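J.: Sequence and computational prediction follow.
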Amino acid sequence: MAHVFNPYFTQIKNDLIVSANMIVGTGGTNDYNQKTTIQLTIPAGITVVEAGIRVAVTGHTGCVIRNTANNKQWALVTNRNVQAGDIERFYIGVTPLKTYTLFFDCNQGSMAMFNWSDDINKIIPNINDY
C-alpha cells in the first residue's frame, strides 16, 4: 500500500466528542399501475417510505398496495371525493436493505410511487412493516 501524505494536522487538547450524521439521500420509484407485482429493496439508512397514489379520474380511484409475504396493506385509496391529479400519501415503517414483494391493483391511469429521504425518515409511519 502506498503512503499518502496528509498535509493537515489536528492537535486535540481536550476531550472531544465525534459524531457522524448519515445522509441517506433521496430517491424514489414510480409508475406502477393496474395489476403488477414488484420487488422493492429499501436503501441503507431508510426506515420510512412514502407510498403515494396519484388519482387519475375524479371520484374514481380504487388502488391498493400490499406486501405479498404477510398481506400487510401499505396503501388503500377507494372511490371517494378525490380530484384527478391528487396524491394520497401513506408512510410505512420499513427495514433498511430488506426486499419487499408488493402487489398493486390500481385503476387504469392511477399511479403508485415510492419516495424516501432524510426528511421522510423523520415522519412517524402510519403503517409498520418491519
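T.: Noted; the coordinates are in hand. Just so you know, these numbers come straight off a predicted model, no measurement behind them.

J.: switch to C-alpha atoms for all contacts and neighbour counts from now on
T.: Fine.

J.: can you count the residues close to Arg80?
T.: Neighbour count of Arg80, defined by other C-alpha atoms under 10 Å: 11.

J.: The residue nearest to it when sequence neighbours are not counted and Asp129, how far apart?
T.: Closest residue to Arg80 in three dimensions, ignoring its sequence neighbours and counting by C-alpha to C-alpha, 6 or more residues apart in numbering: Gly59, at 5.4 Å. Gly59 sits 29 Å away from Asp129 when distances are taken as C-alpha to C-alpha, to the nearest Å.

J.: Take this one as well and set it beside the first:
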Amino acid sequence: MGLNRMMMKNGEVKVVDGYKFWSYEEANNKIISFTVPPGIKRIKVFAKVDYAEDEPYATYYAGIKNTTSNNKWGEGYSDTDDAGVNVDHLDIDSIVGVTPNKTYTLLFRCYATNGVIFSWGKAINAMTPTVEDY
C-alpha cells in the first residue's frame, strides 16, 4: 500500500510529525527545493545564529527566502560594537504558513548558524504563523 493511501483515513490526511535538518555547510548560499508534506499547513523554521563577540564591529547574518515570492521564512543576526561586545542577537525562529504538497524553492544563507531545521506536525499546524507564504 502506498504512503499516501496509508496516511488517508476516511478521506482525511493523517498529519505525521517530522523534520528536515540541513548543516550550515549545506545551507551556505544554496537554493534548496522543499516539498511540504501532506496535511501540513505550518513549518517551524529554526536556526541558532553564531554569537558574535570579541571582534570589533562583527556582524553575522542568516536568512531563508522564497525565491519565487521573496517572502522571508526567517532572518537572524548577531552584532558587536567597537569593543567586540555583543549588542544585538536574534536566532531564526519562525512559523511559516504553507500549502500542503507544494514545493518551495528557497535561498538559504545560513553559514553563520549551527544548521537549519524545519519541523512540522499536528501541534505546529495549530500555531499562528509569523510568516504567510501560501
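T.: Perfect, I can see it now. Quantities reported herein were computed from a predicted structural model and do not represent experimental measurements.

J.: Drop the TM-score for these two in here.
T.: After superposition, the two chains reach a TM-score (TM-score structural alignment, normalised by the length of structure 1) of 0.72; 109 aligned residues with a C-alpha RMSD of 2.3 Å.

J.: hang on, the earlier thing: quick check: the gap between the residue nearest to Arg80 of structure 1 and Ile23 of structure 1.
T.: Taken as C-alpha to C-alpha, the span from Gly59 of structure 1 to Ile23 of structure 1 is 39 Å.

J.: more neighbours, those two?
T.: More neighbours surround Gly59 than the other of Gly59 of structure 1 and Ile23, with 14 against 10 (other C-alpha under 10 Å).

J.: what residue of structure 1 takes the place of Lys41 of structure 2?
T.: Counting by TM-score structural alignment, Lys41 of structure 2 corresponds to Thr47 in structure 1.

J.: got a list of what that match touches?
T.: Gly93, Val94, Thr95, Pro96, Asn121 (C-alpha atoms under 8 Å, 6 or more residues apart in numbering).

J.: sec struct for the equivalent of the third one over in structure 2, please.
T.: To tie it back to what came earlier, the one meant is Thr95 of structure 1. Using TM-score structural alignment, the partner of Thr95 of structure 1 in structure 2 is Thr99. Per DSSP: H, G, I helix; E, B strand; the rest coil, the secondary structure class of Thr99 of structure 2 is coil.

J.: which residues touch Thr99 of structure 2?
T.: Val36, Ile40, Lys41, Asp133, Tyr134.

J.: Swap in 7 Å and give it another go.
T.: Taking C-alpha atoms under 7 Å, 6 or more residues apart in numbering as the contact definition, Thr99 of structure 2 lies against Lys41, Tyr134.
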